[in-house]
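> A predicted structure for the sequence below; I have some questions about it.
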Amino acid sequence: MTGAGIVVVGGGVAGFSAVQELRSRGYEGPLSVVSPEGLPYDRPPLSKGYLLGTEDAEKIQLAPASWYPEHDVAVVASRAAALELDGARPALTLDDGTRLAADRLLLATGGLPRPLAVPGGETALTLRSRADSDALRALLEPGTRLTIVGAGLIGAEVASAAASLGAEVTLVDPVETPLAPAVGEDLARRLHSMHAERGIRTVVGLPERISDAPQHAPDAARYLVHLADGSAVPADVVLAAIGIAPDTALAEAAGLEVEDGVLVGPDGATSHPAVFAAGDAVRVRQPGGVVGVPLRRAEHWEAAVRSGQAAAAGMLGEAPPEFGAPWFWSDRHGVHVEAAGTMDPRRAPGARTVLRVADGVAAAAFLLAEDGHLLGCAAVDQPLVVRAARRIIDRGIIPDPQRLADPSVDPRKLTR
């Protein structure tokens, strides 16, 4: 058995952020990252720049290769096979049989793409890793018929990239206006309508099975995606973009508390005192010792960064940083979308939406609580508006709805 110090399992942004935070907080002990794909890299480009070929593998690394020896961080390019918690220290067994002991261990195992659970669903590709993106890109040529099941963030981003590569794209989703809870109904409609404007077919439907298509015609598709209404969509390639499931296999086998994610405190602490967890695979227990349902898993990039930073503090016995309103972004069809806070009115009875309209289209939307406080904001190509909204939310300011709606008001003045 080798090692000690702190071992981080996972080479995504949560694991890397934890490593970075540990060193920035002055931790000088042994530090290892177990990442089967080698150097940690960023996932968001996999459905955008990396898929398009405008960013290569080196470009999407979270830090240059030189950063790790400079900060005395060992990268172990192996897969974690088992976690033992019955000794004095956690012990990690790798797939090559190597055992690593740790004073403290961080699970940042992320999520696994949800498979399409219908007959024939195993033929659908998924997108979570660099290898997945490489495999999909190899199949996208002008005229390729790509059917994407799921029109959320990843599905929409892949549709945009694939269409620009010349593929004939069909988006299938059971919801008429995807992303409405994330960005509000008005912006969601605007964003979804952009697909048709760029030649992408959108279908409201639910897949029931995937079959091989009859090969009578010379241009016959490879598959047929059969929908619940009896129709079928021809496809040469099918992609399932229906979200992720938390990768909790190590945690469950080791006996940690798991409930649709590894259960942690605000500092990433699990049910074992020497094991912490962060990223897409965790659910935070409600603060203040409240008994009830843990918070929902957060599956956005910034949430993973924050989670890793909080766990780093927790492993050092320090208080986690204080974070402001949550934030995420997405890119499609040449526009940049951002949102902060929550835009889901179901979470706040009595909430109302205020729109900022520019050039006849909704450019930003604000969700106001019944008492006037700002709950959330979403915007298209309006980063300063979202930045101002985050400050308003964090400071508890009650904004003037008329100024929020007025596109002539400088976003930098909204907090005054």
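Nice, thanks for sending it over. Residues are numbered from 1 along each chain as shown.
> please count neighbours and contacts with C-alpha atoms only from this point.
OK.
> endpoints of stretch 403-414, how far apart?
One end of stretch 403-414 to the other measures 7 Å (CA to CA, to the nearest Å).
> quick one: the closest residue to Ala348 other than its chain neighbours and Lys59, what's the gap?
Once flanking residues are discounted, Ala348 sits nearest to Ala369: 6.6 Å by CA to CA, 6 or more residues apart in numbering. The gap separating Ala369 from Lys59 is 41 Å, by CA to CA.
> now do the helices in the stretch 251-400 of the chain.
Assigned by DSSP state H, counting those that start in this stretch, the stretch 251-400 of the chain shows helices spanning 301-315, 383-395.
> ok, structure two:
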Amino acid sequence: MNPVASHDQAAPGPEASVLIIGAGLAGFSVARQLRSLGHTGGVRIVDPEGLPYDRPPLSKAYLLGHTDQAGLLLADAAWCREHEVEILTGTVATVRPGAGEAVLADGTALAADVLVLATGGTARKLSIPGGDLDTVLELRHRADADRLRTVLRPGTRLAIIGAGLIGAETASAARELGAVVVLIDPMDPPLVPAVGPELARRLHAMHTEKGITVVTGIPETITRDGEHHRIALASGEQITADAVLVGVGITPNTALAESAGLEVDGGIIVDERQRTSHRRVYAVGDCARTRTTGGVLKRRAEHWENAMNSGHQAASAIIGGDAPAPRADWFWSDRHGVHVEGVGSLTAPGTTVIREADGVPVMAFRVDGEGYLLGCAAVDGGLAVKAARRIIDRRIRVDPAQLADPAVNLKKLAR
């Protein structure tokens, strides 16, 4: 295993040519931030799907038909021309860091001073008999959403395996489209690490309230008989569905990094500036895993803001700029007409404080023994979460009694 490079050499600089492999949010954020910071070197993005587009709407607005392909774009062709970001449609087969080049599947070699791996992840398949059936759907790319949308019509029986963010969002959208939905997950409730048990229970109960059948169980096999699928659970229960969607996370795409000899361990290992074990290569987004200056190997982060922030970190490191100030991790999700946000950690050592409205939990906080806020999650409380993030980032001590009091405006505590 190669250690992450010390990177005591000079940054590539504002005139270096940069080739970004992957046109998701992370890869696009590198390009956009480079130009924002005054980078004058060539910037190219190569991706099988061409222009960069946003993926969170795939399970929501796009699946429901509220936005189209143009509405998904992070940047259109005119923006790319204006900012001199070249978009290449193709698949990278090999990267050669020593030579400073990437080779496409058709044999074309692309040279660059800096290579940025923004390769994302692949939807994880179930390692059970039938988990690899070509009719078992996933939702990772625009084409996946297009395929799912063709089978969702009133009365379609859809079984979703995995009730995390993607599964819950898709269940909500499918129900709105008239599908008969069964949502299967081994945890009851899911999302406890993200939002705490109280909010997780409230959010999970919304599925039943909206007419979705919720099943706690572990699938053992999936079989197909003509147009129908049968899911056998470990409990012996059998679920019949016209369509099956699996949403159980992703596997980071590290093959290019591994073949190039970069350090990989559950993701492409990077330092806190997104630099890999080769001085010429950076990695951002879902595929990257950070090792801190103290040697701690952090968990990979798969949320939207990490993709954007890691892109910004890489861009500033490439031009030799100062690192953006770190902020507490933040995520959001939508289901059944409510908006969920979370910041920081609800699982860090400490005490949980619940804020209620009319006896219903609306916010959860995690506070350590010294009175510092570690994490917060809320249902339809975006402004409060924004204030909580400031409290976390600024290391402001808080009174748990005030956090629990719905009459206390968090904005005042953040000052």
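Looks like it arrived, so ask away. Note that the structure is a prediction, hence the values are computed from the model and not measured.
> give me the TM-score for this pair.
With the length set by TM-score structural alignment, normalised by the length of structure 2, the two chains reach a TM-score of 0.94; 398 aligned residues with a CA RMSD of 1.2 Å.
> re earlier: deepest of the helices of the stretch 251-400 of structure 1, which one?
Ranked by mean neighbour count, those are led by helix 301-315 with a mean of 25 (mean count of other CA atoms under 10 Å).
> for Val118 of structure 1, see how far away the counterpart of Ala163 of structure 2 in structure 1 is.
The equivalent of Ala163 of structure 2 in structure 1 is Ala151 (alignment by TM-score structural alignment). Using CA to CA, Ala151 of structure 1 is found at 18 Å from Val118 of structure 1.
> now do Trp301 of structure 1
29 Å.
> all strands of the stretch 101-250 of structure 1, in order?
Taking DSSP state E, counting those that start in this stretch, the strands of the stretch 101-250 of structure 1 run over residues 104-107, 111-113, 145-149, 168-173, 201-204, 207-212, 223-227, 232-235, 237-240, 244-246.
> between those strands, which one is nearest to Ala77 of structure 1?
strand 104-107 (15.6 Å; CA to CA).
> in structure 2, what range does that closest one match?
Counting by TM-score structural alignment, strand 104-107 of structure 1 sits on residues 114-117 of structure 2.
> in the superposed pair, what's the mean gap between that stretch and structure 1?
By mean CA distance after the TM-score superposition for structure 1, the fitted stretch 114-117 of structure 2 averages 0.5 Å away from its aligned residues in structure 1.
> closest to Arg296 of structure 1 out of the strands of the stretch 101-250 of structure 1?
strand 244-246 (11.7 Å).
> with adjacent residues omitted, what lies nearest to whatever residue of structure 1 lines up with Val151 of structure 2?
For Val151 of structure 2, the aligned position in structure 1 is occupied by Leu139, per TM-score structural alignment. In space, and not counting its chain neighbours, Leu139 of structure 1 is closest to Val237: 7.5 Å by CA to CA, 6+ apart.
> contacts only, for the one you found.
By CA atoms under 8 Å, 6 or more residues apart in numbering, the residues touching Val237 of structure 1 are 124-125, 139, 144-147, 222-223.
> out of those residues, the closest to Gly29 of structure 1 would be?
Distances from Gly29 of structure 1 to the contacts of Val237 of structure 1, taken as CA to CA, are shortest for Leu125 (41.2 Å).
> that closest one - nearest residue in space that isn't next to it in sequence?
Closest residue in space to Leu125 of structure 1, ignoring its immediate chain neighbours: Leu239 at 4.6 Å, by CA to CA, 6+ apart.
> what about the aligned residue in structure 2 for the one you found, neighbour count?
Per TM-score structural alignment, the equivalent position to Leu239 of structure 1 in structure 2 is Leu245. The number of residues packed near Leu245 of structure 2 is 20, by other CA atoms under 10 Å.
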